[in-house]
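S.K.: Quick check, what structure comes out for this input:
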Amino acid sequence: MAFTTRPELAGTFGMVSTTHWIGAQAGMAMLERGGNAIDAAAAAGFALQAAEPQQNGPGGEMTLLVALPGAEPRVLCGQGPAPAAASVAGFRALGLDQVPGTGLLAAAIPGSTLAWLTLLADHGTLAFADVIGPALRVVEDGLPIGAGLALVLERMAPHFLAHWPSSAELYAPGGAPLPEGSLLRNPALARTWRRLVVAEARAAAAGAGRAEAIGAVVREWAEGFVAESIDAFCRIPQRDSSGRAHAGLLTADDLTAWRPHYEPTVSAEFRGWTVHKAAFWSQGPAFLQQLRILDAVPGFGEGALAPGTEGYVHTILEATKLALADRDAWYGDAPGVPADELLSPDYARTRARLIGDRASLEMRPGAPGGREPRLPDLSVRGAFDRAGLSGLGEPHAVRALLEADALPGPDGTARTDTVHIDVVDRWGTMVSAMPSGGWLSSSPVIPELGFPLGTRLQMAWLEEGLPNTLAPGRRPRTTLSPSLATRGGEAVLAFGSPGGDQQDQWQPHFFLDVALRGAGLQEAIDAPGFHSAHQPSSFYPHEALPGVALLEGRFAPDVVAALRRRGHRVAIAGDWEIGRLCAVSRDPGTGIMRAGANPRGMSGYAVGR
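M.R.: The predicted model follows:
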């Protein structure tokens, strides 16, 4: 039996795995009171908004996959589109050539909270008041600040104090950031949630059923006091990563006009499994393209290309570069994305033939159906220049970039991350959810509501004619990418990891460990992580490190040396720094469920029985 950092859970009642123990416990509490996986996932989602405000918030967005017993998996899109006033011309008129990474201009319509409410109304069994209960206790009673949140607060406090006083009031009262171990309370957010609970109670008292009463909560958010407060706050210019203050574009009319919706998944088969993802408005199909390409490589998964070998890592890195180059050339919420061709086995074989013995240092999008690819202008910090390669990407530059990502610049730019939730219940319902955005470092806290807006529009380009060009009503191509796998038509595995552009690298690595060598969930989560930093980041300012591969320090020295001989610009991370995976599974034949959670970061946990 393989050694793991913690036991893989097993049982027949239900499993919850999330990136913070508060979310896992909140979800399990709903299962214990008779709720289903939908109730559990929603409770976990709201609890994570309270417990990890540096990773997500009520003003953010979400992509979610759900598989109900006997039904095909579906996507619930909680990724809001650009406001009606958002346009390339409008941003250009402000003297901007990129959407800022912070502030109000980059806010899409917030979709995470509405998506949870939609899912709960449609498929849950409990009231909103029940599922919001654990989250309310966190913001009212307080939660001790952990090391990760404390570090973000310390780094953001100067910017809060200088430019975002409403954030300073919550996170740096008295002029100093709240320290590790102190209690974080959020009375304004508690009042917001309490007003939503009252809306539900009034509807129920008037005779509305459970789903209709939750609908009243949706209207209070999208048409009532929440929408009005967001509209008013967006009229006040706020400092953003351009170094200037800009008002926002969101209006109450934008919130009123939009609702989350369900849509089919896209999927690909891999050796008896079918992996389901959100469609090409997300980066999710890049996972599927990697599987297709790898399956077309002769001998992949065996011999010199067996898991753990340098040939295996090299082949995955090269397949990743090809898939993500296609992402940047072809993916977006626009008509004409060549979806069928991008996922076809014939196209995958063509792409697989590009994988040689040496690491590629180029961006190589394909030509599906004979179409000519077009990349956005990648002449940004550390990225590819118009001639091909900027020259950055040496290992010493990687560590500098990683450290810079965690530090706010003079404009307050600082990256945090995302959260993830997987749930399966005894009836076979399975949920995989990736909420994110609305981080405390994204924009100022709205004083009346207790949370900031997101900045997902930074992922759209200010160049006309691209699939991911900014446009009113168009979703920015999101990195949020949960995963769900079926076998024989039954949902058997839900999994995911925060990590922006790395989400659809770390998740395939986990899946391949399970699919190729039969690893257990916790064993696959614990396996040494790696990823490519070759592609331009989806986040402002869209930097890249061509040819760079980042590996955890637990890789064998001979593997690292062999990869460097192949031309990979290898940089070594800490032994436990790469990935934040969660996973749950269910065997339809026995009903046995399992769960694992990531030890990295010291916050992820799985709960079940």
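S.K.: Going by C-alpha atoms from here, please, whenever you check contacts or count neighbours.
M.R.: Will do.
S.K.: centroid residue for the protein?
M.R.: Averaging the C-alpha coordinates of the chain gives a centre point, and the residue nearest to it by CA atoms, centre = their mean is Leu480 (3.3 Å).
S.K.: List the contacts of that one.
M.R.: 62-63, 282-284, 434-436, 498, 500, 503 (CA atoms under 8 Å, 6 or more residues apart in numbering).
S.K.: now swap in Asp254 and tell me
M.R.: By CA under 8 Å, 6+ apart, the contact list for Asp254 reads 83-84, 109.
S.K.: Pretty sure Leu65 sits against Ser432.
M.R.: Yes - assessed by CA atoms under 8 Å, Leu65 is found in contact with Ser432 at 5.2 Å.
S.K.: what is in contact with those two at once?
M.R.: 482-484.
S.K.: ranges for the strands of the stretch 1-150 of the chain?
M.R.: With DSSP state E, counting those that start in this stretch as the criterion, the stretch 1-150 of the chain has strands at 9-11, 14-18, 61-67, 74-78, 143-144.
S.K.: Now show me the structure for the sequence below, then we'll compare the two:
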Amino acid sequence: MTKFTTRPDIRGTFGVVTSTHWIASAVGMSILEKGGNAFDAAVATGLVLQVVEPHLNGPAGDLPAVFHSVASGDGVVAAQGPAPAAATIEHYRAQGIELIPGSGLLSTVVPGAFDGWMLMLRDEGTMTLREVMTPAVDYARDGHPMLPRVADQIAGLAEYFAAEWPSAAEVWVPDGNAPHAHALFRNPGLAHTYQRLIESGEAAGDDRIAQIDAARGEWAEGFVAKAIFDYLETAEVHDVSERRNRAVLAPSDMATWRAAIEPPTQYTYHGWTLSKTGPWGQGPVLLQSLAILKHFDLGAMDPLGDEFVHTVIEAMKLSYADREAYYGDPDQSEIPMEHLLSDAYNAERAKLIGADASTEQRPGRVPGFEHQADAYIARAARDFGVSDVGAQEPTMAHLTDRKGDTVHLDVIDRWGNCVAATPSGGWLQSNPVIPGLGFPLNSRAQMFWLEEGLPTSLAPGRRPRTTLTPTLAVHEDGTRLVFGTPGGDQQDQWQLIWFLRYVHHGMGMQEGMDSPLFHTMHFQGSFYPRAVKPAEMMIEPAIGEACIDALRARGHKVTVAGDWTVGRLTAARRTPDGALTAAATPRLMQAYAVGR
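M.R.: Prediction:
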């Protein structure tokens, strides 16, 4: 029987690019057409996403990318900036802060995204700064059609920007006029910043690598850093704490930090070896979910039935409880990752899944780390019933009901290089725009706890445990997949569901994205105000009333989402014969896959 999908699987042999915005995908494909490789295309795509989706990511945000390089193998671009040297629990407590705000200067860590893109370009790319940065400059200078969601976001914040964040009003509400949906929108400040970085790089000479390193230096210690710290010298910014706070970020924090390439965290499941970030991201939670689910015959379950949904939801509750108890920056804390991914441990975790929905927070008891499990259970009990306004991603939720989010891209070239990246942070709603630069700082420090002794406790130089989590999967036959999605705590949930249906039920790439998605909100949320919603889940109505009723009969507190509102997945694949396939979600009518 023919399976109809909202879009075709995009197929070819030359190259494929898929991202959360059609303009960015087209730009990435244009780079491949000009002879660039997947890394060149990913950088160009990522920089354009900063321009066309400024409510979802920016230059001063965060960047994890997982990749396969024909030349150097598998790796992770770790461009998550750490907490500043002055970011101590004592300092925040002295300000009367008990929970780090979801916006404003107290929530700012070292900007990471731009340096991460430059590191990828330098070490794995082939093109020059000018070649990959010019599309972003052009769209920022000449304009791009404003997404309705961005226009709505800005409209909801326009009055607040004018009153509290005037530098943001100058950029996002020029001349006091909020942008209209689909009207051309320009950000000349960002265009000027990127053009000056190109020129600063070229002043270093003709060598491509020297140019990139010079641009990185200008960002961290040159004119970009100077503009940031000239602003921060006197800035006191109103945030969701309803107070005005000053930053703790200092020039030495930016000058001494650079992005790095790390080995991935890996797990093998039914012939697929999946690569994720380390536990400074939530990536291993997908691996833990697989380690639990391999004890169930998922292939025998209806992928749209209540047994499948229930089993996957319960596995995710367990793995996410471990995320909250044990994950953190492995450079500063001992993370028992080997134990958390071990067969024996997850066999016991799987036994906890019964026929009914669990209502308790159940992190595992890892020997020597039991105090962390106890601390999580206590936090979750304390924060049960907290308002979940803005919990999916940080936003000025007390002023507007519009949520922030993230972007994603996947690229595979004709040589077999593969990239999946999930940039985020530095949203237009996270902080005022730095005067003259055209972009705001990030708000990622809100992931930290102001409690001592945890791997997620605020500490100088520590990376926040983020939700950003691209995926690379390699089958034993040589097939490679790169995939991911925006969505905060939901990112690894939606990816897991798509991957399981692909592996166990033979769903095509686009078919899996078109299928109804679901997620649990049972565990503690990662974003301010860190809500806990035991046994609660959300599911799209296309799953059917019978499934929804059966889930409720099992004890799940089911919220039925609007049609086509859950998930923003994209994915790309390369088989050993060189055939390429790509797909993108139809939800929000933005994401697009292109290729030939």
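S.K.: what about the longest helix seen in the first structure, how far off from the second structure?
M.R.: Criterion DSSP state H: the longest helix present in the first structure is helix 310-330. After superposition onto the second structure, helix 310-330 of the first structure sits on average 0.4 Å from its aligned residues (mean CA distance after the TM-score superposition for the first structure).
S.K.: what residues are up against Tyr327 of the second structure?
M.R.: Counted by CA under 8 Å, 6+ apart, Tyr327 of the second structure has contacts 279-280, 282, 335, 455-456, 465.
S.K.: What lines up with it in the first structure?
M.R.: The equivalent of Tyr327 of the second structure in the first structure is Tyr331 (alignment by TM-score structural alignment).
S.K.: ditto for Leu468 of the second structure
M.R.: Residue pairing (TM-score structural alignment): Leu468 of the second structure is matched to Leu480 of the first structure.
S.K.: Three-state assignment for its match, please.
M.R.: Of the three states, Leu480 of the first structure takes coil according to DSSP: H, G, I helix; E, B strand; the rest coil.
S.K.: Helix or strand for Leu484 of the first structure, just tell me which one.
M.R.: Here Leu484 of the first structure, judged by DSSP states H and E, is contained in strand 483-487.
S.K.: With the second structure overlaid, how far apart is that strand on average?
M.R.: Following the fit onto the second structure, the mean deviation recorded for strand 483-487 of the first structure is 0.7 Å by mean CA distance after the TM-score superposition for the first structure.
S.K.: hang on, the earlier thing: how close does the match of Tyr327 of the second structure sit to Ala352 of the first structure?
M.R.: Tyr331 of the first structure sits 20 Å away from Ala352 of the first structure, going by CA to CA, to the nearest Å.
S.K.: End to end on stretch 411-430 of the second structure, go ahead and measure it.
M.R.: 28 Å.
S.K.: That stretch: which residues count as buried?
M.R.: For stretch 411-430 of the second structure, burial by neighbour count (16 or more other CA atoms under 10 Å) applies to 411-414, 416-430.
S.K.: In the first structure, what stretch matches it?
M.R.: Using TM-score structural alignment, stretch 411-430 of the second structure pairs with 423-442 in the first structure.
S.K.: next one: that stretch to chain centre, how far?
M.R.: Distance of stretch 423-442 of the first structure from its chain centroid, counting by CA atoms, centre = their mean, to the nearest Å, is 10 Å.
S.K.: quick one, helices of the stretch 201-350 of the first structure?
M.R.: 210-223, 225-234, 252-257, 285-295, 310-330, 339-342, 345-352 (DSSP state H, counting those that start in this stretch).
S.K.: Actually, the stretch 1-150 of the first structure.
M.R.: Under DSSP H, counting those that start in this stretch, the stretch 1-150 of the first structure gives helices at 21-32, 37-51, 88-93, 112-123, 128-131, 133-141, 147-163.
S.K.: most packed of these?
M.R.: helix 37-51 (a mean of 31; mean count of other CA atoms under 10 Å).
S.K.: list the helices and strands it packs on?
M.R.: helix 21-32, helix 112-123, helix 128-131, helix 133-141, strand 421-425, strand 430-436 (3 or more CA pairs under 8 Å, 6 or more residues apart in numbering; DSSP states H and E).
S.K.: Could you check the angle that helix makes with strand 421-425?
M.R.: Here helix 37-51 of the first structure runs at an angle of 150 degrees relative to strand 421-425 (axes from the mean of the first three to the mean of the last three CA atoms, to 10 degrees).
S.K.: now the angle between strand 14-18 and helix 37-51 of the first structure, please.
M.R.: If you take the same axes, to 10 degrees, helix 37-51 of the first structure sits at 30 degrees to strand 14-18.
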